[in-house]
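K.L.:
One predicted model, sequence on top.
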Amino acid sequence: MSAQSADPVVGAPSAPAGGSRANTVVFTLMVAVFLSLLDTQIVATALPRMVSELGGLDLFAWVTTGYLIGGSAAVPIYGKLGDLFGRKRVFVVSIVVFLVGSLACGLATSMTQLIVFRVIQGIGSGGLFISVLSIIGEMFSPREGARYYGWFSITFGAASLAGPTIGGILTDFAGWRWVFLVNLPIGVVALLVIITMLDLPARITKATIDYAGVILLVLAIVGLNLLTGWAGSKYAWGSPVILGLAAGSVIAVVLFILSQHRAVDPIMPLRLFRNSTFSIAVTISFIAGFVGLGIVNYLVLWLQTVLSLGVQESGYVLAAMMLGVVVTSYVTTKIIARTGSYRWYPVLSMVVFAVAAVLFATAGPSTGLVPAVVYMLLFGVAGGLNSQALSLAVRNTASYQDIGATQGTATMLRQMGTALGVSLFAALMTSRLTTELNERLGSGSGVPVDKDGSLSPEVLGKLSAEVRLRVSTAYADALQTVFLAVIPIVLVGFVVSLFLKDVKLAGGNRRHSSDNS
């Protein structure tokens, strides 16, 4: 049975959806998103304790990687399932999976168990994120929903800034297991609120699930994530493992696209790309993920190796960037809600990205702390200008039966852009860094630089002033290659964004009176 023909929501009359009940529901949804985002940050501070108790030092990176891969693979699948079976149902399933994974992580007795349970937790997390986006898209019209999409930015910023602190406090006072177990009471309350207060319309109960598409998409996403995470760091670019992952990922992507032509209810309906606004918006999302999130690690590396800032000082400067993202995104969504227009924010975003990249490319060890904060703030402003504007542009193209599919596709492509950006920038930096360090220090310098080009502030601080300046200059020159590479990419994004049509967001609110989902 086709979801399009059987979905009773299409063409349903709209009614006001505001009021305290709607605000309570949206606030609860943000709490669920906060838990999901928090678990990408909170675990880092507890990892040393986990390794100390469980062992498996060679596997500890997978505690984070498994969570991210599980979430990435889940996003487009949950989005489509919400379109087919009802977003409330999918949200409930997602949060239950997330909580079961959290409980299992808190009870894990080995590193292998912990990694498996983190993948499960990540699958629930990805479903939570895309379900909340889709639920807000169904509860409200695009223009009214702009008010609430701004809450995402505040939630993202709060989770990013609070994660390490909360993780440290829980680990020190309650033990590392409570990093996961703390999700249970909060998550159960959120689950009960959504079950009792969220009213959404009935969806079809029977559908032809695209199993082939699900399997191929998971294989493609997992392969691309492993490829971008391992290439140039764990394995050489020309190694059999990397070449095999590259070939396998390409084959999976091609087969997935072919499968979407044949599927009755495809996970990613290719007809969505016939809408020029959707195609342009998701392309810009990919580019924004590539340069906006893909370069964050290298901004931190620049602070610690070029300016020789400590971990805590770097965190404070990074907070300036997060502040730029949160404030700009929130203000932008408020303006979009009032005017109904989103077109020029992605254009301006690419311009600001280019300016920030030029400033970082021309900076060096003599750059002061104040200019560095300003440069970081510019990167944050650039990210904030496009994040919710693009989500709203995508939402504005979707009929009610495709809200999940459109949001899932856009989110997945942004995540893929981020993964590819990290990999490309790592390759550019490490190749240049090796040359620069050899020229300034000699091949036998003994400076302990990791394969990914990282050098801890503690190690840098132990070097003599002369050697430290040489190392900082080498990093500045190597990272200059990264920042210069950003410029042509964002120029492409600038050109593409100029073609984004000025389609006003649909106005009015929507509330559904029945809840059979």
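P.N.:
Structure's in. What do you need? Everything numeric in this text was worked out from a predicted model, so none of it was measured. Numbers count the residues shown, from 1 in each chain.

K.L.:
CA only for contacts and neighbour counts going forward, please
P.N.:
Will do.

K.L.:
Scan this structure for its longest helix.
P.N.:
Taking DSSP state H as the criterion, the chain has its longest helix at helix 403-441.

K.L.:
what's downstream of that helix, the next helix or strand?
P.N.:
helix 457-462 (DSSP states H and E).

K.L.:
Contacts for that next one next, please.
P.N.:
For helix 457-462, the surrounding residues in contact (Cα atoms under 8 Å, 6 or more residues apart in numbering) are Gln304, Thr305, Ser308, Leu309, Gly310, Val311, Pro448, Arg468.

K.L.:
between these, which has the most around it?
P.N.:
Thr305 (25 neighbours; other Cα atoms under 10 Å).

K.L.:
got a list of what that residue touches?
P.N.:
Leu455, Ser456, Pro457, Leu460, Val471, Ser472, Tyr475.

K.L.:
Now the buried members of those.
P.N.:
Leu455, Ser456, Pro457, Leu460, Val471, Ser472, Tyr475 (16 or more other Cα atoms under 10 Å).

K.L.:
what would those residues look like in TSV with distance to Ile130?
P.N.:
Listed next are the buried ones among the contacts of Thr305 as TSV, based on distance: Cα to Cα, whole Å:
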residue	distance to Ile130
Leu455	36
Ser456	36
Pro457	37
Leu460	41
Val471	43
Ser472	41
Tyr475	38
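
K.L.:
Out of the residues you listed, which is nearest to Asp39?
P.N.:
Checking the buried ones among the contacts of Thr305 against Asp39 by Cα to Cα gives Ser456 as the nearest, at 23.9 Å.

K.L.:
I'd assumed Pro266 was in contact with Gln260.
P.N.:
Yes. Here Gln260 reaches Pro266: they are 5.3 Å apart, a contact under Cα atoms under 8 Å.

K.L.:
who has more neighbours, the two?
P.N.:
More crowded of Gln260 and Pro266, by other Cα under 10 Å: Pro266, with 24 against 19.

K.L.:
list the contacts for that one?
P.N.:
Taking Cα under 8 Å, 6+ apart, we find Pro266 in contact with Ile209, Asp210, Gly213, Ser259, Gln260.

K.L.:
Give me the distance between it and Val214.
P.N.:
Pro266 sits 9 Å away from Val214, going by Cα to Cα, to the nearest Å.

K.L.:
can you check Ala263 too?
P.N.:
The gap separating Ala263 from Val214 is 11 Å, by Cα to Cα.

K.L.:
just Ala32 next, same as before
P.N.:
On the measure of Cα to Cα, Ala32 and Val214 end up 25 Å apart.

K.L.:
Put this next to the first one:
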Amino acid sequence: MAPEKNTTAGPEDATSDNGSIEHQRGNFQSFYLEGWRLQVLTLAMCLGLFLASLESTIVSTSLISISNSLHGFQRSSWIVASYLLSYTGFLLIIAKLSDVFGRKSMMVFCLCLFIAFSIGCGFAQTMTQLIVLRAFQGIGGGGISTLTFVILPENVSPAQYPMYAAIVSATLALSSLLGPIIGGAICDNTTWRWVFLLNGPAGAVALVLLLISLPGNPPSSESLVQKLRKVDYLGTFLVLSSTVLFVTALEQGGTGHSWKSKLVLALLVTSIMLFFVCLTWSWNLHHRGNPQEPMVAWNLLTDRFCLGLFLNSFFMGSVFLSAIIILPQQFQVVFQDSPAKAGYRLLCVTLVSPLFTGIAGYLTQKQKVPPLYILIVAQALAVLGCGLASSLPESSREYPASGYGYQVIMGAGFGLGLSTAIMAAPQAFNKKYMAVGMGTINQMRALGMSIGVSICANILSKTLSSAVADQLLPNQFRAVLGSAEAINSISPELQNQVRHAFAVGFTRQMQAICGLAGAGLLSTLIMIEKKPRFLQA
């Protein structure tokens, strides 16, 4: 591909000899990649992002095999939770640290961390070992995910950015959707350890491609000591602790412990207090001109367009992950599908979502449609799809054909929303705040996913408790909540009643995420401007 001059960078632009576009902006110099380097970098980022995101959902269909092998069924939920906790907690932190220590250094560090601890998970001999190793694996995975979206706009010209943002966003959506299918296929054909060990060779390929294609960190006159002084250590602690405590409370509330339990209440209250302390600290650093760079950019939180983008990502994340968890569960429990067949039934979402990320890129890049309009349509489609899905009859023995049409509507909304939020970032954040802005988008999306899944889990638990808890032994009830296969172990006369209770619970869950999508639509409206921003090539 021949280098194409970037017409927005000014008359001082020039095409360099290494397949990139050199441009001057103020007192710094940077390069837009072109040709083979851009293609290789995109492949490296997509592969790394795919692996990191896949780990969030791939173990969902492997938990029974893992817990049977390591003899730890009671703690099996922490295999998922430990990864999500560290993954979510470090999204913003690593994005901000890349401002200080450089994008390439941090990305290489996160990839190495992810690869090393993935291999460690594959060789874990006890449940405790696996849970601890998964937590460190999550730090690397979170770093890969957030840095991918930071590196992208800095190395892709504005003219090509929507297309590449759509490709990377489609990778994110596809990895989350394929996780349960791939995990089930691995466990059906080999040992569960390959769920983690496969990240070794695949991650090594991503690392080599990244080292070849990503430009090195720009020269800096600052010493390591000076860089360390710029780190907002208190802000880092506050962001990490408030996020981890909050997500832990969501994981435990209503399932492992009652929402009224002292543990859950203490976690929630402490996390909320730390969050407000974090905001106060960020405001203080912002207004007093401290050399430390605040972990949370106060000026982004007070900008209406940026705030709307954060809230949109939060609610779209909550709806997206909740839906792709609810639907396969519904297929397996209510319609008694195998995990593989449940995955096939989800193909309408799996295929449509990446397709509409491409459509979003075309609309913003070629048709100059403002991202705001696409975000509004995306949330509206999510509301419509989830609302229609909640209207399906609960007594049906077969999944209605109309349900696939509703999945298409949901998939279209997910594809448009997930990619357009990334495409709108250059219109919301300047270069100085690009990393922390992208990090905040990813942090809000991940928090939304945790809250959405927690809400749905509690709705299902409450529905089943009121319908069948008094007819099942406590251990039977816990087993039924944890695995669809456990329903086959109860008496035949109770199985139909339990499956109907699940069907009612799934309907209520879909109604809840329809409400979350509606809140996302309302929050997006605060981004409305007299002259909506659009992507400029």
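P.N.:
That came through fine. Just so it is clear, the structure is predicted and the values come from calculations on it, not from any experiment.

K.L.:
Now distance to Leu38 of structure 1 and secondary structure too, for the contacts of helix 457-462 of structure 1, in a markdown table please.
P.N.:
Output for those, formatted as a markdown table (distance: Cα to Cα, whole Å; DSSP: H, G, I helix; E, B strand; the rest coil):
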| residue | distance to Leu38 of structure 1 | secondary structure |
| --- | --- | --- |
| Gln304 | 24 | helix |
| Thr305 | 27 | helix |
| Ser308 | 28 | coil |
| Leu309 | 25 | coil |
| Gly310 | 23 | coil |
| Val311 | 20 | helix |
| Pro448 | 32 | coil |
| Arg468 | 35 | helix |
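
K.L.:
quick one: which of the residues you listed is nearest Tyr400 of structure 1?
P.N.:
Nearest to Tyr400 of structure 1 among the contacts of helix 457-462 of structure 1, counting by Cα to Cα, is Val311 at 46.0 Å.

K.L.:
Please identify the residue in structure 2 that aligns with that closest one.
P.N.:
Matched by TM-score structural alignment, Val311 of structure 1 corresponds to Pro339 in structure 2.

K.L.:
just Ala74 of structure 1 next, same as before
P.N.:
Checking TM-score structural alignment: Ala74 of structure 1 goes with Phe90.

K.L.:
thought that match was touching Gly142?
P.N.:
Yes. The pair Phe90 of structure 2 and Gly142 qualifies as a contact (Cα under 8 Å) at a distance of 6.0 Å.

K.L.:
before we move on, back to that, just curious, which of the contacts of Thr305 of structure 1 is nearest to Asn183 of structure 1?
P.N.:
Nearest to Asn183 of structure 1 among the contacts of Thr305 of structure 1, counting by Cα to Cα, is Ser456 at 31.6 Å.

K.L.:
show me what contacts that closest one?
P.N.:
By Cα under 8 Å, 6+ apart, Ser456 of structure 1 lies in contact with Gln304, Thr305.

K.L.:
at 6 Å what do you get?
P.N.:
Residues in contact with Ser456 of structure 1 (Cα atoms under 6 Å, 6 or more residues apart in numbering): none are found.

K.L.:
Counterpart of Ala501 of structure 2 over in structure 1?
P.N.:
By TM-score structural alignment, Ala501 of structure 2 lines up with Ala474.

K.L.:
before we move on, what about Gly437 of structure 2?
P.N.:
With the correspondence set by TM-score structural alignment, Gly437 of structure 2 lines up against Thr406 in structure 1.

K.L.:
And Pro215 of structure 2, by the same measure?
P.N.:
Using TM-score structural alignment, the partner of Pro215 of structure 2 in structure 1 is Asp199.

K.L.:
Spell out the secondary structure type for its match.
P.N.:
coil (DSSP: H, G, I helix; E, B strand; the rest coil).

K.L.:
now it: how far from Val254 of structure 1?
P.N.:
Separation of Asp199 of structure 1 from Val254 of structure 1 (Cα to Cα) stands at 39 Å.

K.L.:
ok, now Val116 of structure 1?
P.N.:
Distance of Val116 of structure 1 to Val254 of structure 1, given as Cα to Cα: 28 Å.

K.L.:
which one of the two has more residues nearby?
P.N.:
Remark: of Val116 of structure 1 and Val254, Val116 carries more neighbours, 20 against 12, as counted by other Cα under 10 Å.

K.L.:
That one pairs with which position in structure 2?
P.N.:
Val116 of structure 1 maps onto Val132 in structure 2 when the alignment is built from TM-score structural alignment.

K.L.:
so which strand or helix has that match?
P.N.:
Using DSSP H and E, Val132 of structure 2 falls within helix 127-155.

K.L.:
what about that helix, how far off from structure 1?
P.N.:
With mean Cα distance after the TM-score superposition for structure 1, helix 127-155 of structure 2 departs from structure 1 by a mean of 1.0 Å once superposed.

K.L.:
So which bits of that helix are buried?
P.N.:
Within helix 127-155 of structure 2, the residues that count as buried by 16+ other Cα under 10 Å are 127, 130-155.

K.L.:
Ala32 and Val214 of structure 1: which has the busier surroundings?
P.N.:
The neighbour comparison of Ala32 of structure 1 against Val214 (other Cα under 10 Å) goes to Ala32, with 27 against 20.

K.L.:
Give the helix, strand or coil label for the spatially closest residue to Val132 of structure 2 that is not a sequence neighbour.
P.N.:
Spatial nearest neighbour of Val132 of structure 2, chain neighbours left out: Ser82 (7.4 Å); criterion: Cα to Cα, 6 or more residues apart in numbering. At Ser82 of structure 2 the chain is in helix, as set by three-state DSSP.
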